[in-house]
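Visitor: sequence first, then the predicted structure, then my questions.
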Amino acid sequence: MGTLTTTRKYKGKRNRLDKPELLAPAGNLEKLKFAVHYGADAVYIGGQKYGLRSNADNFSFEEMREGVEFANKYGAKVLVATNIYAHNEDIAGIEEYLRNLYEAGIHAVIVADPAIVSVALRTVPGLEVHLSTQQSTLNWQAVKFWKDEGLPRVVLGRETSLEEIEEIKKHVDIEIEAFVHGAMCSSFSGRCVLSNHFTDRDSNRGGCCQSCRWKYDLFEDARPGEAWISEEEAQDSNVLRQFQLGINQLPLFEEGDNAFSMGSKDLCMIENIPDLIDVGVDSFKVEGRMKSIHYVATVVNVYRQAIDSYMADPENYVLKPEWIEEINKAANRPLNTGFFYDTPDHEDHIYEPEEKAAPYDFAGLVMDYDAASGMATIQQRNHFKPGHEIEFFGPNGTFFKQKVGTIWDEEGNELDAARHPLQRIKMKVDQPVSYFDMMRKKK
C-alpha cells in the first residue's frame, strides 16, 4: 500500500526537538500492561476513590504497586486520576490516600478540585500534581496561575484550539497535555448535570450515565388555545381527557424516524501529528479507561508509529494509509478533529444511528511461538474456529492476515472451535509472531 502526503492545516512555526509523551488509558492492570507493551510512555489509571470513572475496574494500592513495577521496567510512568469535584464529605481521608499513592510509586496525580490540589502540594511534595481537563483551562493567564501555584503540567480543556495552544506556550513555560484521541463530551469539558437529574448519578463525582448518548423522542407542548386533536379524536374520552389535562403534545418526529441524541463524534488527530508536535503539545493523551484492550493496544500502537516516524525525519514525514485503517478497526463512532481547527457544529454530532466503525474483536493473545514448527500458543479472548479470517498485529511491527487452520488444545486434542475464555490453543501461523502480539477477527 502506498503513502499519503501530509497536508498541514495549522501553519505553526515551532521547531520542536524533544519527543512528546504518549499517554494511554488503563482501566485495569491488564490494560496497563498492554498499553505499555504497545508503546505508551505513560499510563493514567483510577484508584478506588476520588476519580471520575467509578464504573471502571480501577486499582487497589497493591495493583498500583504491581503496575508501577511493570511500567518501570519499560521506562514508563503511572499517573492516577484524582479528578472529582469534591463535596465536604469527600475531603476526609484525602491526605492519607495521596500519601499511599506516593508510596506506591505513582508519578503524578491528575486533579481538578483546588482543595485537592492544595492538599497534594502541601502534604506530598514528591508527588507531581497535574491539572485535570475538568478545570476547563483555555487561556495562558489561567495556565500561568496554575504554574505559579506549583503545578508542572496543565491538561487543557478539550475546547482549546491549536492557535490558543501556541499562544499559551509562548507565554508560559509549562508542560501542556491535550487529548488527541477518544470520546468527546457534549457538555463543556465534562461539566454536565444531566446524569444527576436523570439518574441521580453525579457525573462530576464519577457516576456519569452518558445520558447524551441516549435516544430521545421530542414533543412540543400545546400552546394556549391550540388543539392538536381532530374532531374525531375529541370524541374519544381518553384523548379528550389528556388534552384537558394539558398534556396534549405534538410529536416532532414521524413514526419510524431516528431518535434524537446529543452524542458527539469522537476525536482523532492521527492525520495531524505534525501540527500537534510543532505547536508544542508535550503529552498526547488518549481517552478510554472504559475501552477494550483491543482499543487501547490498537490506538497506542498507531500513535506510537506516527510520533516516532515524524520525530525521526520531520521534513520527509508521510501519513501512512494503514494507520488510518488500523484506527478505524478500533473506532467506536465517527471521527473528527474536535476543537483544534474550528468550533464543532451540527455536523460533528451524531443524530443518525451510530455507525459502529469497529468491525473487529480481540480473538486471542500470543503466549508463545515455536519457530521450528511455526506453531503459536494462543490464549483465547473471543470465540474463533477453523476457517475464520483473522489478523495478527503487535508492537514490534507484526501484521499479517490468514485463515484459522486446524487448532488443538494443550494436550494435543483437535478442536472444532476455541470456545472457552482464556483457553490455550495451538495453531500454525503463516508468519512469525511474538509474545503479546494480538489476534483479531471480524465481528
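Guide: Ah, there it is. Residues are numbered from 1 along each chain as shown.
Visitor: use CA for all of it now, contacts and neighbours both
Guide: OK.
Visitor: now the helices for this protein?
Guide: Using DSSP state H, the helices found in the chain span residues 29-37, 61-73, 88-91, 94-103, 114-123, 140-148, 162-171, 194-199, 231-234, 237-244, 273-279, 293-312, 321-330.
Visitor: for residue 82, give me its contacts.
Guide: Residue 82 sits next to 46-47, 49-52, 109-112 when contact means C-alpha atoms under 8 Å, 6 or more residues apart in numbering.
Visitor: rerun that using 10 Å as the cut-off
Guide: 45-53, 94, 97-98, 108-113, 116-117, 129-132 (C-alpha atoms under 10 Å, 6 or more residues apart in numbering).
Visitor: give the PyMOL command for selecting the buried subset of the residues you listed.
Guide: Filtering these down to the buried ones (16 or more other C-alpha atoms under 10 Å) takes a single PyMOL command:
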select buried, resi 45+46+47+49+50+51+52+53+94+97+98+108+109+110+111+112+113+116+117+129+130+131+132
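Visitor: hmm, back to that, could I get the helices of the chain as JSON lines with distance to residue 429?
Guide: Below are those laid out as JSON lines (distance: least, C-alpha to C-alpha, whole Å):
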{"stretch": "helix 29-37", "distance to residue 429": "22"}
{"stretch": "helix 61-73", "distance to residue 429": "29"}
{"stretch": "helix 88-91", "distance to residue 429": "53"}
{"stretch": "helix 94-103", "distance to residue 429": "43"}
{"stretch": "helix 114-123", "distance to residue 429": "51"}
{"stretch": "helix 140-148", "distance to residue 429": "52"}
{"stretch": "helix 162-171", "distance to residue 429": "45"}
{"stretch": "helix 194-199", "distance to residue 429": "48"}
{"stretch": "helix 231-234", "distance to residue 429": "69"}
{"stretch": "helix 237-244", "distance to residue 429": "67"}
{"stretch": "helix 273-279", "distance to residue 429": "34"}
{"stretch": "helix 293-312", "distance to residue 429": "20"}
{"stretch": "helix 321-330", "distance to residue 429": "21"}
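Visitor: between those, which one is nearest to residue 363?
Guide: Closest approach to residue 363 among these (C-alpha to C-alpha): helix 293-312, 9.3 Å.
Visitor: any idea which strand is longest in this protein?
Guide: Longest strand of the chain, by residue count under DSSP state E: strand 360-370.
Visitor: which neighbouring elements make contact with it?
Guide: helix 293-312, helix 321-330, strand 375-380, strand 389-393, strand 424-428, strand 438-442 (3 or more C-alpha pairs under 10 Å, 6 or more residues apart in numbering; DSSP states H and E).
Visitor: this is the comparison structure:
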Amino acid sequence: MRTITKKPEVLAPAGTLEKLKTAFVYGADAVYIGGNQYGLRSRAGNFSYDEMREGVAFANQYNGKVYVAANMVTHEGDAEGAGDFFKTLRDIGIHAVIVSDPALIEICAMEAPGLPIHLSTQASATNYETLNFWKEEGLERVVLAREVGMDEIKEIRQNTDVEIEAFIHGAMCISYSGRCTLSNHMSNRDANRGGCSQSCRWKYDLFEMPQPEQHNSLLEGDPVEAFSMSAVDMTMIRHIPDLVENGVDSLKIEGRMKSIHYVSTVSNVYRQAIDAYCADPDNYEFKQEWEDELWKVAQRELATGFYYGMPTENEQLFGERRKIPAYNFIGQVLDYDEESQIATIQQRNNFGVGDEVEFYGPGFTHLYQKIESLWDAEGNPIERAPRAMMTVKMKVDAPVKALDMMRKLK
C-alpha cells in the first residue's frame, strides 16, 4: 500500500491581483507574480507594493503563499536598488523570491536576510550536484530546467533534499531554459530582461531574393505554416503519479499573461487530480474529463515536453493544426439569489438569449443550460449583453456562486 508523505504544491501564475485571487479560489496553494522590477514579463500586469500587500493578505486567508519572480539576467546598472526591493518584499510578507542571476541572489541574501530564495528555471539546473551547490548558498528550492526528464528527476530526488519545483503545464520555450536572443536580434527587445517579443511564435517562409527589395516565396500555394520554431504546449495531467512519486514538491503552471479563464480552469483541474491521487494512490484512476477541461483553454496542441524523451517534430507547431474545441469566456458570477434563482453576471464577452452556456466553479462544479431570458442591471429585458464588463441578470437552472465562471462554445 502506497502512502503519500507530502502532497505537492499547486503553483499558479498570477499576472494581476484579480488572477491571484482567482487562483486561490480555484485551488492553488501558491502563486507567482512579478514586481515592477527585475522580472521577465515586462508586459504582464506586474504588481505594485500595495497590490502585493493585498495579495499576501488574500493568500493568508487560504493558507497560501505568494512568490515574486525577479529572474532577469542583469547587465551593468540593472541591479541598482535591488537591495531595497528585496527588503520591501520581505517586509510585505512575500514568501519567497524566484531568482536566476547570482548577483541578485547575493544581494537578496545580504540585504534581505530571512527572505527565502528559489532558483529560477532560467538558471538551467539539471542535476543534483547543482541543487546541492545552491543549497550551500542558502537556497531552499530549485525550479528545474524544463529539459529535465522524469528519470533524471528521480535521481535528483534520491541525492538531495532541496525542494524541487517543476513546470507541468503551459507554454514551452524553444530555447534552452528560456535563454533566447531571437527577440534581441529581430525586434531589439531583450528576452532576458523582460522584453521578449516571442519571435519563435512568428510564422516563417522560405524566400528567394534576387534583388534586395524582392521577396519571392519558394513554396507553392499558401501554406498554413511550413516552417516553425514554435513548440506545442505542455500538459502533465495524465502523469500526476510520476510527479508525486518522484518527489516533485511544487507543480508549476505557466502563464502570468493568461486570462482568469485559463488560471481558474487549469488550477481547478490539477487540484482535482492531485487531491484524488494523494487521497488514495492505490486506487487512483485518471479521469478523461480533466483533460477535456484543459482543452477548453488550450491555445496550442499539448504534449509532455522533455519528461519522457526528446521532443520530435510531433511536438512542434507547423502545417495543419489539429482541430480543438474553442470556448469563449463570457462572464463571471457576482451574486446569486436563491429565492428567485437569479444570478448577477459581469459580462466578459458578448452573449445573449438563446446561447448554450456552461457555468463552472471551484471544486470542479459544472452547470450547462440555455439562456432563456436576460435583464440589465435596472431589470429591463434585453436580448444580448454586448458591452464589456456590463452587469446583467439571468435565471439559472441550478444554484451558482459568486466567482463562478461562465463560458460558451464558439
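Guide: That came through, no problem. Every value quoted in this text rests on a predicted model; they were computed, and no experiment measured them.
Visitor: among the helices of structure 1, which comes closest to residue 258 of structure 1?
Guide: Of all those, helix 194-199 comes closest under C-alpha to C-alpha, at 21.5 Å.
Visitor: for that closest one, give me the average deviation versus structure 2.
Guide: Once fitted to structure 2, helix 194-199 of structure 1 is off its aligned match by 0.3 Å on average (mean C-alpha distance after the TM-score superposition for structure 1).
Visitor: which residues sit against that helix?
Guide: Residues contacting helix 194-199 of structure 1 (C-alpha under 10 Å, 6+ apart): 187, 200-204, 207-212.
Visitor: between those, which is closest to residue 67 of structure 1?
Guide: Distances from residue 67 of structure 1 to these, taken by C-alpha to C-alpha, are shortest for residue 207, at 24.8 Å.
Visitor: so how far is residue 35 of structure 2 from the aligned residue in structure 2 for that closest one?
Guide: Under the alignment (TM-score structural alignment), residue 207 of structure 1 maps onto residue 195 of structure 2. Per C-alpha to C-alpha, to the nearest Å, residue 195 of structure 2 is found 15 Å from residue 35 of structure 2.
Visitor: coming back round to it: looking at the helices of structure 1, which is closest to residue 399 of structure 1?
Guide: helix 321-330 (10.6 Å).
Visitor: so where is the closest one in structure 2?
Guide: Going by TM-score structural alignment: helix 321-330 of structure 1 matches residues 288-297.
Visitor: now that stretch: buried residues?
Guide: 290-291, 294-297.
Visitor: now do it: distance to the chain's middle.
Guide: Relative to the centre of its chain, stretch 288-297 of structure 2 is centred 15 Å away, using C-alpha atoms, centre = their mean, to the nearest Å.
Visitor: which position in structure 1 pairs with residue 241 of structure 2?
Guide: So, by TM-score structural alignment, residue 241 of structure 2 is matched to residue 274.
Visitor: what's the neighbour count on the nearest residue in space to its match that is not next to it in sequence?
Guide: Closest residue in space to residue 274 of structure 1, ignoring its immediate chain neighbours: residue 310 at 7.0 Å, by C-alpha to C-alpha, 6 or more residues apart in numbering. Using other C-alpha atoms under 10 Å, residue 310 of structure 1 has 18 other residues around it.
Visitor: what is the aligned counterpart of residue 310 of structure 1 in structure 2?
Guide: In structure 2, residue 310 of structure 1 lands on residue 277 (TM-score structural alignment).
Visitor: ok, its match touching residue 244?
Guide: Yes: counting by C-alpha atoms under 10 Å, residue 277 of structure 2 does reach residue 244; the two are 8.8 Å apart.
Visitor: sorry, back to before: redo the helices and strands packed on strand 360-370 of structure 1 as TSV? Include distance to residue 142 of structure 1.
Guide: As requested, those are exported to TSV (distance: least, C-alpha to C-alpha, whole Å):
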stretch	distance to residue 142 of structure 1
helix 293-312	29
helix 321-330	34
strand 375-380	49
strand 389-393	43
strand 424-428	53
strand 438-442	43
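Visitor: the closest residue to residue 246 of structure 2 other than its chain neighbours - how many residues pack around it?
Guide: Sequence neighbours aside, residue 154 is the residue nearest to residue 246 of structure 2 in space, at 5.1 Å (criterion: C-alpha to C-alpha, 6+ apart). Using other C-alpha under 10 Å, residue 154 of structure 2 has 16 neighbouring residues.
Visitor: if I line the two up, what does residue 68 of structure 1 land on in structure 2?
Guide: In structure 2, residue 68 of structure 1 lands on residue 56 (TM-score structural alignment).
Visitor: count the neighbours of its match for me.
Guide: 22.
Visitor: quickly note the distance from it to residue 21 of structure 2.
Guide: 10 Å.
Visitor: now swap in residue 355 of structure 2 and tell me
Guide: Between residue 355 of structure 2 and residue 21 of structure 2 the computed distance is 28 Å (C-alpha to C-alpha).
Visitor: give me the aligned partner of residue 220 of structure 2 over in structure 1.
Guide: Looks like residue 220 of structure 2 aligns to residue 254 there (TM-score structural alignment).
Visitor: ok, its match - contacts?
Guide: Taking C-alpha under 10 Å, 6+ apart as the test, residue 254 of structure 1 contacts no residue whatsoever.
Visitor: with the one 5 residues further on instead?
Guide: Residues near residue 259 of structure 1 by C-alpha under 10 Å, 6+ apart: 214-218, 253, 351-353.
Visitor: out of those, who's the most crowded?
Guide: Counting by other C-alpha under 10 Å, top hit in these: residue 351 with 18 neighbours.
Visitor: what does it correspond to in structure 2?
Guide: In structure 2, residue 351 of structure 1 lands on residue 318 (TM-score structural alignment).
Visitor: its match and residue 205 touch, don't they?
Guide: No: between residue 318 of structure 2 and residue 205 there is no contact under C-alpha under 10 Å: 11.2 Å.
Visitor: which residues are in contact with both of the two?
Guide: Joint contacts of residue 318 of structure 2 and residue 205 (C-alpha under 10 Å, 6+ apart) are 223, 225-228.
Visitor: closest to residue 367 of structure 2 among those residues?
Guide: Looking across those and measuring by C-alpha to C-alpha, the closest to residue 367 of structure 2 is residue 225, at 37.8 Å.
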